[in-house]
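Peer 1: The sequence isn't on hand, but the structure is:
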């Protein structure tokens, strides 16, 4: 099915796919899907469940020889019934089920951005019970401990998007998400990724845009330092601010390609 997300057309190179998982239908946006099964697959979990802004990075990944699928979780990218409740953990657990069903034989990189990073950590922890041929990339992961109150988060927000652009967001996704986006935000505020990442036994990369006030260097260092079971930990500051998957896709793709090399031998 062509890449029409019932909002802005993302182009003919993006294929909309539907996967049934126990009676729940997960919609995804796939690029580079005709590559051999030995090709690393990057599975993207977008922030706040808004897929559109991740497409530039997905294209840059495919240009580097990788396959990429953006998961529409919890389901704000279309008018279809949502396959899961709008919370980081529900989205992460369903993402793990999707990877189990669709990525057998593929080395995998789970790339989560913002609250999608928190969901990606949930997915990675679930996957690690049954496979180790994957790595995790946490990009602009929310929320630093000092930002887990709404008034503190509000103070950081004007500075988090300083290098971003209005055209990175599809208004239809935001409209469809509405209260679900608020629920995702609240779910993220109640999470402590620095505690959960201590149990992660696979390679992890922690990154953010240099001007991302949601992910200061001290928070990146704490996440990286907490990943005590990970066989390797990589940290990197890249260009841009919070949504640098849209504004600096080539830099993100280069870092993710290194994470793919960690698991592809």
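Peer 2: The structure has been received and is ready for your questions. Since this is a predicted model, take the numbers as computed values, not measurements. Numbering: from 1, shown residues only.
Peer 1: only C-alpha atoms for contact and neighbour calcs from this point on.
Peer 2: Fine.
Peer 1: Mind telling me what element the residue in the chain sticking out farthest from the centre is part of?
Peer 2: What lies farthest from the middle of the chain is residue 151; by Cα atoms, centre = their mean that is 25.1 Å. Counting by DSSP states H and E, the element that carries residue 151 is helix 150-160.
Peer 1: Relative to residue 145, how far out is the closest residue to residue 146 other than its chain neighbours?
Peer 2: Nearest residue to residue 146, sequence neighbours excluded (Cα to Cα, 6 or more residues apart in numbering): residue 152, at 7.1 Å. The spacing between residue 152 and residue 145, counted by Cα to Cα, to the nearest Å, is 10 Å.
Peer 1: Helices of this protein, start to end?
Peer 2: Using DSSP state H, the helices of the chain run over residues 55-63, 88-102, 115-127, 150-160, 171-177, 179-189, 193-196, 217-226, 244-247, 249-264.
Peer 1: Format those as TSV; extra columns: distance to residue 10.
Peer 2: Below are these laid out as TSV (distance: least, Cα to Cα, whole Å):
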stretch	distance to residue 10
helix 55-63	8
helix 88-102	22
helix 115-127	20
helix 150-160	25
helix 171-177	13
helix 179-189	22
helix 193-196	32
helix 217-226	31
helix 244-247	13
helix 249-264	15
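Peer 1: between these, which one is nearest to residue 72?
Peer 2: Proximity to residue 72 (Cα to Cα) singles out helix 88-102 among the helices of the chain, at 9.3 Å.
Peer 1: hmm, who's touching the closest one?
Peer 2: The contact list for helix 88-102, computed with Cα atoms under 8 Å, 6 or more residues apart in numbering, reads 19, 21, 26, 71, 73-74, 84-85, 115-116, 118-124, 126-127, 184, 187-188.
Peer 1: want to compare, so here's the second one:
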């Protein structure tokens, strides 16, 4: 599989980057919508991050399905908007950008704050999102302060992450800058995902790394319980950046959830290992 193609896309008055791996023959950026068989998979990064810590997962998924990773406006190498975009505004950008590329139906996969963008996109245009995957969702309803979140993230980086995942995350944090990070942090802390997810109609997979202190198991189970169609899955031996450190296991879980179950197979309500 060749490297993803980077496409600059302006939508809703903002500019972001879409990294596209398309398997469907003849399917190119800007082509008429509706050519792919079945939905694509779209990956959304968290606060301060970019598509780079999703690259391993993107590569594995792209062997099986059309796959897109997004650098939302203000993150990665994208230009910073004149003002901070709300969670809803980032979701509107995501939906508009993919529509321009002819991606009308897709499985949305968010990590960390990206789970908030994913939930909001599924609420705004539910007809386009048949399945929703939330990896390491935030913010834990029993740890609502910035200090508690910072402590959990620090523990994760020190004890449960690989050197490569830490390098990717910290490099992106530096590129993001403290001012932009803190502005988005307040938005992240104020978004009550446990309330918003109740309005999602699509089946939901809540996924976490076994040792993730940012998204502990009890919190993930509470979140999954907020919707009647949710499943919970735990990946052994890793922390918050589960998609980088266990990319094959995560990709297999996403494909089984979104495509095998969609084909009519029985799916267990709790997939935890």
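Peer 2: In hand now; what should we look at? Predicted model only: the values in this text are computed from it and were never measured.
Peer 1: Overlay them and tell me the TM-score.
Peer 2: After superposition, the two chains reach a TM-score (TM-score structural alignment, normalised by the length of structure 1) of 0.84; 248 aligned residues with a Cα RMSD of 2.4 Å.
Peer 1: what range in structure 2 does the helix holding residue 151 of structure 1 sit on?
Peer 2: Mapped onto structure 2 using TM-score structural alignment, helix 150-160 of structure 1 covers residues 146-156.
Peer 1: from the middle of its chain, how far away would that stretch be?
Peer 2: 20 Å (Cα atoms, centre = their mean, to the nearest Å).
Peer 1: ok, how many other residues are close to the residue nearest to residue 146 of structure 1?
Peer 2: Using other Cα atoms under 10 Å, residue 152 of structure 1 is surrounded by 11 other residues.
Peer 1: Residue 17 of structure 1 maps to what in structure 2?
Peer 2: Correspondence of residue 17 of structure 1 to structure 2, assessed by TM-score structural alignment: residue 7.
Peer 1: nearest spatial neighbour of that match, skipping sequence neighbours?
Peer 2: residue 18 (5.1 Å).
Peer 1: Make sure the one you found is actually in contact with residue 69.
Peer 2: Yes - with contacts counted by Cα atoms under 8 Å, residue 18 of structure 2 reaches residue 69, the gap being 5.9 Å.
Peer 1: Would you quantify the distance from the spatially most central residue of structure 1 to residue 208 of structure 1?
Peer 2: Structure 1 has residue 112 as the residue nearest its centroid, 2.1 Å off, counting by Cα atoms, centre = their mean. Note on residue 112 of structure 1: its distance to residue 208 of structure 1, by Cα to Cα, is 11 Å.
Peer 1: list residues touching both of those two?
Peer 2: Counting by Cα under 8 Å, 6+ apart, the residues touching both residue 112 of structure 1 and residue 208 are 139, 141.
Peer 1: Return the residues in contact with the corresponding residue of structure 1 for residue 113 of structure 2.
Peer 2: Residue pairing (TM-score structural alignment): residue 113 of structure 2 is matched to residue 115 of structure 1. Contacts here follow Cα under 8 Å, 6+ apart; on that basis residue 115 of structure 1 touches 46-48, 88, 141-143, 184-185, 188.
Peer 1: one more time with 6 Å
Peer 2: Residue 115 of structure 1 is in contact with 47-48, 142, counting by Cα atoms under 6 Å, 6 or more residues apart in numbering.
Peer 1: Not counting its neighbours along the chain, what's nearest it?
Peer 2: Nearest non-adjacent residue to residue 115 of structure 1 (Cα to Cα, 6+ apart): residue 47, at 4.8 Å.
Peer 1: Please pull up the equivalent of residue 249 of structure 2 in structure 1.
Peer 2: So, by TM-score structural alignment, residue 249 of structure 2 is matched to residue 251.
Peer 1: Neighbours of that match, how many?
Peer 2: 19.
Peer 1: Please tell me how far the residue lying closest to it once chain neighbours are set aside sits from residue 161 of structure 1.
Peer 2: Once flanking residues are discounted, residue 251 of structure 1 sits nearest to residue 238: 6.7 Å by Cα to Cα, 6+ apart. Distance from residue 238 of structure 1 to residue 161 of structure 1, counting by Cα to Cα: 14 Å.
Peer 1: what does residue 115 of structure 1 give?
Peer 2: 15 Å.
Peer 1: circling back: and the contacts of helix 88-102 of structure 1, which of them are buried?
Peer 2: 26, 71, 73-74, 84, 115-116, 118-124, 126-127, 184, 187-188 (16 or more other Cα atoms under 10 Å).
Peer 1: Next, please give the residue ranges for the strands of the stretch 1-150 of structure 2.
Peer 2: In the stretch 1-150 of structure 2, the segments counted as strands under DSSP state E, counting those that start in this stretch are 5-11, 14-21, 40-44, 67-71, 106-111, 132-135.
Peer 1: I'd like these laid out as JSON lines, including distance to residue 226 of structure 2.
Peer 2: Shown next, in JSON lines, are the strands of the stretch 1-150 of structure 2 (distance: least, Cα to Cα, whole Å):
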{"stretch": "strand 5-11", "distance to residue 226 of structure 2": "31"}
{"stretch": "strand 14-21", "distance to residue 226 of structure 2": "31"}
{"stretch": "strand 40-44", "distance to residue 226 of structure 2": "22"}
{"stretch": "strand 67-71", "distance to residue 226 of structure 2": "27"}
{"stretch": "strand 106-111", "distance to residue 226 of structure 2": "18"}
{"stretch": "strand 132-135", "distance to residue 226 of structure 2": "13"}
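Peer 1: Which one, of those, ends up nearest to residue 169 of structure 2?
Peer 2: Comparison of the strands of the stretch 1-150 of structure 2 against residue 169 of structure 2 by Cα to Cα identifies strand 106-111 as nearest, at 12.5 Å.
Peer 1: how much does the closest one stray from structure 1?
Peer 2: Superposing on structure 1 and averaging over aligned pairs (mean Cα distance after the TM-score superposition for structure 1), strand 106-111 of structure 2 comes out at 0.5 Å.
Peer 1: what's that strand in contact with?
Peer 2: Residues contacting strand 106-111 of structure 2 (Cα under 6 Å, 6+ apart): 39-46, 118, 129, 131-136.
Peer 1: can you do 8 Å?
Peer 2: Against strand 106-111 of structure 2 from outside (Cα under 8 Å, 6+ apart): 39-46, 115-118, 128-137, 258.
Peer 1: quick one, it and strand 67-71 angle?
Peer 2: Strand 106-111 of structure 2 and strand 67-71 are oriented at 50 degrees to each other (axes from the mean of the first three to the mean of the last three Cα atoms, to 10 degrees).
Peer 1: next one: strand 106-111 of structure 2 to chain centre, how far?
Peer 2: On Cα atoms, centre = their mean, the centre of strand 106-111 of structure 2 falls 5 Å from that of its chain.
Peer 1: ditto for stretch 67-83 of structure 1
Peer 2: 12 Å.
Peer 1: hmm, back to that, distance check, the residue nearest to residue 146 of structure 1 against residue 174 of structure 1.
Peer 2: From residue 152 of structure 1 to residue 174 of structure 1 the distance is 23 Å (Cα to Cα).
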